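> For reference, the sequence and a predicted model appear below.
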Amino acid sequence: PLGATEAHGPNAPIGEDIFLVTRMAEAVAERTGCTVSEPLWWGSHPYHHLGMPSTVVIPEEVFTGFLRAMIAGFWNMGFRKQILLNGHGQEYVIPTAIHQFGKRYRVPALVINLNWYHAVQDHFKLKAQGGPYETPFIHADEVETSWCLALFPELMKQEWAVDNNPFGFLPEGHVDKAGNLLRRPINWYGHIGAGPIEVKAYIEGVVGKPSLAKAEKALPGVEALLDYIERLVTDIVKTFPPGKLPPMELVTERDKEELEAVLKGPARGGKSLYSLGWPP
């Protein structure tokens, strides 16, 4: 699970993004028996988050380095099939770390970045589109808070919720919102200056109306998401059962002899991944 430490309003914990994906991962583990690692508590942030109280901003180069080290460490441990389940607006950074790992080590592996909100996009529709929500998904708002109430209600204090009115500088239709779910031409992270920074416009830590949140609005989406992740895990295990990986002759140019030593691993008389290079 990948999250962040970030302000989500007085009604929600600063670990909200982490708690969301950790609860999701635990639920899928109960269904499939897959292993869930400790979450990554700190994340990368876009410019407009900078300066917000309770938001810990990790520089991109530090974050990608940490992810590479995590992927490498788990690979060396024997976990060569990994799903990086992301719950925070850093989906534009995570793939960089995955590809940097691939270029650095060039070993057979399956490393997937899954952003939970991309897996069930039909479950974020507004009432006018046949969905349950009155406002679009942005941050710590009606949508995200509804998912929190469905997954960890014991950590929420809805009587403390405060609302505000999100705005941008350009007319609607150009810049997308969270998850790029509206399919607009410009990704939500594809600009600076098309909207305000949070510390100036949204000091409450919310961008929208969390007071409208209800668990029942999110429950169908939660079930659909868990079903999808279960299917993903099941398909991975069917395609690559324990001990099987993508075919080395098709996924790397390294020599077979060099790979066999690190695939065997140090505990079985082989070599560690780091014999191919350090740092990750």
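Here it is on my side, so go on.

> CA atoms for contacts and neighbours, from now on please.
OK.

> Show me the strands in this structure, by range?
Taking DSSP state E, the strands of the chain run over residues 81-86, 110-115.

> And for stretch 204-220, what's in contact with it?
The contact list for stretch 204-220, computed with CA atoms under 8 Å, 6 or more residues apart in numbering, reads 7-10, 52, 123, 132-133, 135, 138-150, 158, 161-166, 198.

> make it 6 Å
7-9, 132, 139-142, 145-147, 149-150, 161, 163-166 (CA atoms under 6 Å, 6 or more residues apart in numbering).

> From those residues, which land in helices?
In this view, the contacts of stretch 204-220 that belong to helices under DSSP state H are E142, T145, S146, W147, L149, A150.

> Of the residues you listed, just say which sits nearest to A69.
Nearest to A69 among the ones in helices among the contacts of stretch 204-220, counting by CA to CA, is W147 at 30.4 Å.

> Residue nearest the middle of the chain, spatially speaking?
Among the residues of the chain, the one closest to the centroid is N86, at 1.0 Å (CA atoms, centre = their mean).

> ranking the strands of the chain by burial, who's on top?
strand 81-86 (a mean of 20; mean count of other CA atoms under 10 Å).

> Determine the set of other helices and strands touching it.
The helices and strands touching strand 81-86, judged by 3 or more CA pairs under 6 Å, 6 or more residues apart in numbering; DSSP states H and E, are strand 110-115.

> another structure for you, compare them:
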Amino acid sequence: MHPLHHNREVVDLSTYQSRFSIPILNKFGEKIYLDQMTISEIKERLEKTDIIFVPCGSIENHGLAAPVGEDTLIGTYIAERVAYETGVTIAPPIIYGSHPSHHYGMPGTIPIKKEAYIDYVVSVIKWLSNTGFKKIVLFNSHGQEYVLPIAKDKAIIEEGVHAFIMVTSWWAWVRDVLIAGKELKPGLVLETPFIHADELETSVTWYVAEKLMRLDKLKESDAEKLVGVIPDKWVDKAGNVYNRPFSWFDVSHYMEIHHYPKGSVGYPSKASKDKGEVVVEEAVKRIVEFVEWLKKEYPPGKVPKVWPEPGDFKY
């Protein structure tokens, strides 16, 4: 048997398991991920809950210290924690994402054309609904929150999907926590605004995927200088946590490849695992509370009527 080098250790292939073959279970001992279930297990799950999370991430340059799959790693981690507690299902993540124009050209960033991405997400929604998942949460963890609602509406109006579709991003649940200068807990302060591959995002990745980090590259990954086309008082940062007139995605930005060639739009050297823990655990707690409400308010088979009937249109 040939040895395989995995995580810098020699693994005997006779006992090796790929990451997709290891069962991920909730606290009830049941499978979390749709792709790991048999059809009989899916039917059993739908009798308990027809809620499914679809993590929507990206492959994107996140600086010298963090993996290019950072967005997907964060989203799937939080979704898994929620599913562990609540018993809901997670669809395989949509790993490649749509990107705003200023991301284009960065090595390691794999943008999908918006039209292709939207149509792909619509198909996922449509056939999850056909399978019986009638409450579908598009759980975003990448800067594409302005694209996903289009897929939601297109699925209902153009494809006739009869399901309750929700779009949210992990940071939307903790916007009040993400204010720069605010104390996360006694003695622990988020020093800089959330942007990209910065203090906050690196802290979160450090907490959820430490083994994939290059902590020796944190300082080297820091941006030389932050630049903006319009003064900050008018344009929001990632997550739109400051309620400024322009959302971050409403304006064109300087190209990252010109101004942030290392990939970090911020200062990863200010990151810490403790900061990531506070943010993630608060997000998980709040999302779990919502999901438990959703399960109680809309048990399996009960779906709010959020779609039109053919006779509704008079054109």
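Right, received. Where do you want to start? Computed from a predicted model, the values in this text were never measured in an experiment.

> What does the TM-score come to for these two?
The pair, once superposed, lands on a TM-score of 0.86 when counted by TM-score structural alignment, normalised by the length of the first structure; 250 aligned residues with a CA RMSD of 1.4 Å.

> related to what we said a few turns ago, would CSV of the strands of the first structure with distance to R68 of the first structure be doable?
Below are the strands of the first structure laid out as CSV (distance: least, CA to CA, whole Å):
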stretch, distance to R68 of the first structure
strand 81-86, 12
strand 110-115, 11
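
> just to revisit the earlier point, trace the residue nearest to the centre of the first structure over to the second structure, please.
Taking TM-score structural alignment, N86 of the first structure has N140 as its aligned residue in the second structure.

> Same question for E154 of the first structure.
In the second structure, E154 of the first structure lands on K211 (TM-score structural alignment).

> Could you tell me where stretch 241-249 of the second structure falls in the first structure?
So stretch 241-249 of the second structure sits over residues 181-189 in the first structure, by TM-score structural alignment.

> Buried residues, the matching stretch. List them.
Across stretch 181-189 of the first structure, burial judged by 16 or more other CA atoms under 10 Å covers L181, L182, N187, W188, Y189.

> Which parts of the second structure are helices?
39-48, 70-86, 114-131, 148-157, 199-208, 218-221, 256-259, 273-297.

> Need the nearest residue in space to T32 of the first structure, chain neighbours excluded.
By the measure of CA to CA, 6 or more residues apart in numbering, the closest residue to T32 of the first structure outside its immediate chain neighbours is E230, 6.7 Å from it.

> Could you check how far the one you found is from G33 of the first structure?
Using CA to CA, to the nearest Å, E230 of the first structure is found at 10 Å from G33 of the first structure.

> So the two - more neighbours on which side?
E230 (20 against 11; other CA atoms under 10 Å).

> From E281 of the second structure, how far off is the counterpart of that one in the second structure?
Using TM-score structural alignment as the criterion, E230 of the first structure maps onto V288 of the second structure. Distance of V288 of the second structure to E281 of the second structure, given as CA to CA: 11 Å.

> now do I39 of the second structure
33 Å.

> go on, I195 of the second structure?
I195 of the second structure is 20 Å from E281 of the second structure, by CA to CA.

> These two: which has the busier surroundings?
For I195 of the second structure versus E281, the count of surrounding residues by other CA under 10 Å is larger for I195: 20 against 12.

> Show me what that one aligns to in the first structure.
So, by TM-score structural alignment, I195 of the second structure is matched to I138.

> which ones are touching that match?
Per CA under 6 Å, 6+ apart, neighbours of I138 of the first structure: K177, A178.

> Let's see that with 7 Å instead.
In this structure, I138 of the first structure makes contact with K177, A178, V207, judged by CA atoms under 7 Å, 6 or more residues apart in numbering.

> What of E201 of the second structure?
So E201 of the second structure contacts nothing (CA under 7 Å, 6+ apart).

> from the contacts of I138 of the first structure, which single one is nearest H45 of the first structure?
Of those, the one sitting nearest to H45 of the first structure (CA to CA) turns out to be A178, at 13.0 Å.

> In contact with the closest one, which residues?
By CA under 7 Å, 6+ apart, the neighbours of A178 of the first structure are F137, I138, W188.

> Looking at the residues you listed, which one is closest to F63 of the first structure?
Closest to F63 of the first structure, out of all of these and judged by CA to CA, is W188, at 19.9 Å.

> Looks like that closest one contacts L181 (just checking).
No. Using CA atoms under 7 Å, W188 of the first structure is not in contact with L181; the gap is 9.7 Å.

> still on that earlier bit, could you export the contacts of A178 of the first structure as CSV, including distance to K81 of the first structure?
Formatted as CSV, the contacts of A178 of the first structure follow (distance: CA to CA, whole Å):
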residue, distance to K81 of the first structure
F137, 31
I138, 31
W188, 30
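
> Go through those and name the one nearest H48 of the first structure.
W188 (10.9 Å).

> how about the closest one, what does it touch?
Counted by CA under 7 Å, 6+ apart, W188 of the first structure has contacts V175, D176, K177, A178, N180.

> Return the closest of those residues with respect to L20 of the first structure.
So of those, ranked by how close each gets to L20 of the first structure (CA to CA), first place is A178, at 15.6 Å.

> quick one: the closest one and K264 of the first structure, what's the gap?
Separation of A178 of the first structure from K264 of the first structure (CA to CA): 42 Å.

> on that earlier part again, so how far is the match of stretch 241-249 of the second structure off the chain centroid?
17 Å (CA atoms, centre = their mean, to the nearest Å).

> tell me how far the ends of that stretch are from each other?
In stretch 181-189 of the first structure, first residue to last residue: 13 Å (CA to CA).

> Same question for stretch 168-183 of the first structure.
First-to-last residue span, stretch 168-183 of the first structure, CA to CA: 17 Å.

> Fine by me, thanks again.
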